[in-house]
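>>> Quick one, fold the following:
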Amino acid sequence: MAARAEAQGVAVDDIVWGVPYLPIDPKDVGRSYEAVIRVNSQSGKGGISYLLKSERNLDLPRRLQIEFSRAVQEHTDARGIEVNAEDIWRIFSDEYLPAEPGSGLEPWGRLRLVSTRASSSEDGPDTLEVELEDAGQLRTVTGTGNGPVDAFLDVLRQVGHDVLVLDYAEHALSAGSDAAAAAYVECSVGDDVLWGVGIDPSITTASLKAIISAVNRYERAQVEGRAADPATVGR
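Prediction:
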């Protein structure tokens, strides 16, 4: 560095060090990826999504990654702290996964899926009988449509929500015939575009739970005075 400074006619302290980016495996320095990744209000969606995938096997679609990273940033901004993988799971669960009865957690949202019974015929639409908990009251509503999801949207129209499914993704959470599935559904609800998430052993039920998740998030946003900004969900 002294020779370089002399050649440039400047002091050694004025030389700018050009250090290349050197990727390393955290295991080489006795650390884990989880210990290296620190999430705060300035963090992007990559680290957040990695922690959910490595810890919970949740492979979020890109636009959902963007939407959820905003929720994490709001959480860290409000508290001025970093969050770890367990904190991120709690934020994700609170945002997208209504508490099930007996979980000991406070439920949120107007709607909860209790049970479904589907039937179809070769020359007619599919029929879906749905038992819903609607604002604490059990209701049985029957909808028709081209498949169970379309019939479920008909059920939601009957209880006051006009929902349009814009995008959909799903995957198994583990190997085996009894593995649970995760469904991610992007919906237009009212004037908002937002995602819902459902987890269930049945991929069809997971999809319906994901739609309910989006509807409940929409209603909660109205109560809290916040709405999804389409510009922030990757469109």
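
>>> can we go C-alpha only for contacts and neighbour counts from here?
Fine.

>>> What residues sit buried inside the helix ranked longest in the chain?
Using DSSP state H to define each element, the chain has its longest helix at helix 203-224. Using 16 or more other CA atoms under 10 Å as the test for burial, helix 203-224 gives 203-220.

>>> please give me the structure for this one as well, since I'd like to look at both together:
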Amino acid sequence: MKTMNFRKYSAYPAVPIEGRTWPDNRIEAAPVWCSVDLRDGNQALPVPMSVEEKVAMFKLLVSVGFKEIEVGFPSASATEFAFVRRLVEEQLIPDDVTIQVLTQAREHLIRRSFEAISGAANAIVHMYNSTSTLQRDVVFRKSREEIKAIAVEGTHLCRQLKDESGSAGIRFEYSPESFTGTELDYALEVCHAVMEAWGASADNPVILNLPSTVEMSLPNMYADRIEWFCRNIMDRGAAIISVHAHNDRGTAVATAELALLAGADRIEGALFGNGERCGNMDMVTMALNLFTQGVDSGLDFSDLPYIREVYRRCTRMDVHPRHPYAGDLVYTAFSGSHQDAISKGMKAHGSHGDGLWDVPYLPIDPGDVGCSYEAIVRINSQSGKGGVAFVLEKDYGIQIPKWMQPDFAWEVQALADRTGEELSPQRIHELFLDGFVRLRQPSVSLKKCTISWADSVQLESGEAATLIRAEVEVDGSLINFDATGNGPLDAFVKGFGEKSSISIRVDEYAEHAIGHGSGAEAIAYVRIVCDDGRSACGAGVDSNISLASIRATLSALNRLS
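Purely as a prediction, here's the structure:
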């Protein structure tokens, strides 16, 4: 067997930190959120968004509640520049929203970026240059001092152009790109030089974005780097610590969450994790993670289906059916035990009186994100009796009693096994009707039946008797009988047993109404047991509950065969 050569990789270096505090911290407030869907997300698309699509995405992000939105790399292309200008010139930017533009630390690109945001009331110029060992040695072939000089010169120019613009609403963000591949002491050295060049202070803070440009370590090691940085920065109050996590190891959300514990103030990410390679940190997942812990994220994902639809239309990207919170299947249970637990949990929810969500297997109320309860339980060959019963009750008002559920679940599983398909609620309903209510070729069927009550006829219990006169066809032959009992069903069972030589007793019985008002029908469920020990369940539907119970008994008789 071929063996993968793990020896070509080395472990990520540990951070020299003692007495780390982040493991004992809790996230009790939302960070500042910055969406990068229109820049980082857009540049990762096979077909980048058009200006119209970017406008639609921008409006979506605003409606969700993002107050900082990276809208593009305006020096990179005419389309990017035109989009930023359209936002400014058509006054599409709300007063409480700050747009952000990205630029490399190169003079002509910085100048072009300032041209793009001219006239914007609030804007962040996000400048970066790569500082990692690998990039310095292999890509740029420059020393640490030369790389730091690029950052400092770019910062000086940004400060000059801000002063020339006269706009107090322009802020500055700096990213030592590939922070995860940069020596910590050097990353801090460069950021200190940038802060000094900008003139950073508590009144004029710089945003220091410390990106996991390539996810290279466990999330806890990234948290160690953030805590170390926050401890050693020369003036913590003069910097807003931002993180931008990529998902190369599949842990970008955890990386961002732990970074918050370690002292970060601000999170950059994209809807549904869109971005280069394995994507950016997923804003939907992280925000709703906070929401499920009782923390107000400040973002509104109450209509996830709509957000998902706009995202799909603008990006031409799909959302995985198992995507946290937003996938088509995440509020769906196929496992029988899960279905049963969800069904019971939904019925019991709220009974504790504290209003807290407490339904098994559902960490969030689907209704909170605009999803329908109707899709919670779906049926296939792995489904159990609880899930099957839940579907019929939820969609059709049919409340199969527990003692009958195993019989019907067996029929559902048998059909699912034969077809190898998921069964829709409509098909499950038809299966119930065909198998328990309206048997297609019954051997026993009711032809006539009249029911009356006689106060003059007393039973041994002293109750008034119920009188029944019925005509029943059994295997092509008609039998007629008159009988009395303590109710219509009791009288029918006695009379039928005397005339047909099929002695049965009703072992279980349940009934309820289907629907409301004058058009409501009654449904009855019975389980009968024969003298020879055989048993069967049946159901009957009629506008008259007495006739429904008799029809249910006939259904059970037919199912005996």
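
>>> rewinding a little: could you name the helices and strands sitting against the longest helix of the first structure?
Here helix 203-224 of the first structure touches helix 85-96, strand 111-119, helix 148-158, strand 181-189, strand 192-200, going by 3 or more CA pairs under 8 Å, 6 or more residues apart in numbering; DSSP states H and E.

>>> how far apart are the helix or strand that the third one is followed by and its match in the second structure?
Think helix 148-158 of the first structure. Note on helix 148-158 of the first structure: by DSSP states H and E, the next helix or strand toward the C-terminus is strand 163-172. Here the mean offset of strand 163-172 of the first structure against the second structure after fitting is 0.9 Å, by mean CA distance after the TM-score superposition for the first structure.

>>> Give me the residues contacting strand 163-172 of the first structure.
Contacts of strand 163-172 of the first structure with the rest of the structure, by CA atoms under 8 Å, 6 or more residues apart in numbering, involve 59, 61, 153, 156-157, 179-190, 203, 215.

>>> Any of those buried? List them.
Buried, going by 16+ other CA under 10 Å: 59, 61, 153, 156, 180-189, 203, 215, out of the contacts of strand 163-172 of the first structure.

>>> just to revisit the earlier point, for the helices and strands packed on helix 203-224 of the first structure, give me CSV that also has distance to Ser69 of the first structure.
Below are those laid out as CSV (distance: least, CA to CA, whole Å):
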stretch, distance to Ser69 of the first structure
helix 85-96, 10
strand 111-119, 25
helix 148-158, 28
strand 181-189, 15
strand 192-200, 13
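
>>> Out of these, which gets nearest to Thr76 of the first structure?
Closest to Thr76 of the first structure of these, according to CA to CA: helix 85-96, at 10.3 Å.

>>> Could you give the residue range in the second structure aligned to that closest one?
Matched against the second structure by TM-score structural alignment, helix 85-96 of the first structure falls on residues 425-436.

>>> quick one: contacts of the matching stretch?
Stretch 425-436 of the second structure is contacted by residues 378, 388, 391-392, 395-396, 408, 412, 439-440, 537-540, 552, 555-556, 559 when judged by CA under 8 Å, 6+ apart.

>>> repeat that with 7 Å
Applying CA atoms under 7 Å, 6 or more residues apart in numbering, the external contacts of stretch 425-436 of the second structure come out as Val391, Leu392, Arg440, Gly538, Ala539, Ser555.

>>> Stretch 383-401 of the second structure now?
With contact meaning CA under 7 Å, 6+ apart, stretch 383-401 of the second structure is reached by 334-337, 339-340, 343, 377, 379, 405-406, 409, 425, 429, 514.

>>> circling back to that earlier point, show the buried residues in the contacts of stretch 425-436 of the second structure.
Buried by 16+ other CA under 10 Å: Val391, Leu392, Gly538, Ala539, Ser555, out of the contacts of stretch 425-436 of the second structure.

>>> got those residues as TSV, with distance to Val369 of the second structure columns?
Formatted as TSV, these follow (distance: CA to CA, whole Å):
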residue	distance to Val369 of the second structure
Val391	21
Leu392	24
Gly538	40
Ala539	38
Ser555	43
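
>>> which among those residues gets closest to Glu196 of the second structure?
Set against Glu196 of the second structure, the nearest of these by CA to CA is Val391 (64.6 Å).

>>> The closest one maps to what in the first structure?
Using TM-score structural alignment, the equivalent of Val391 of the second structure in the first structure is Leu51.

>>> secondary structure class for its match?
Look at Leu51 of the first structure: counting by DSSP: H, G, I helix; E, B strand; the rest coil, its state is helix.

>>> Pretty sure Pro488 is one of the things Ser546 of the second structure touches, is it not?
Yes. If you go by CA atoms under 7 Å, Ser546 of the second structure and Pro488 touch, sitting 6.1 Å apart.
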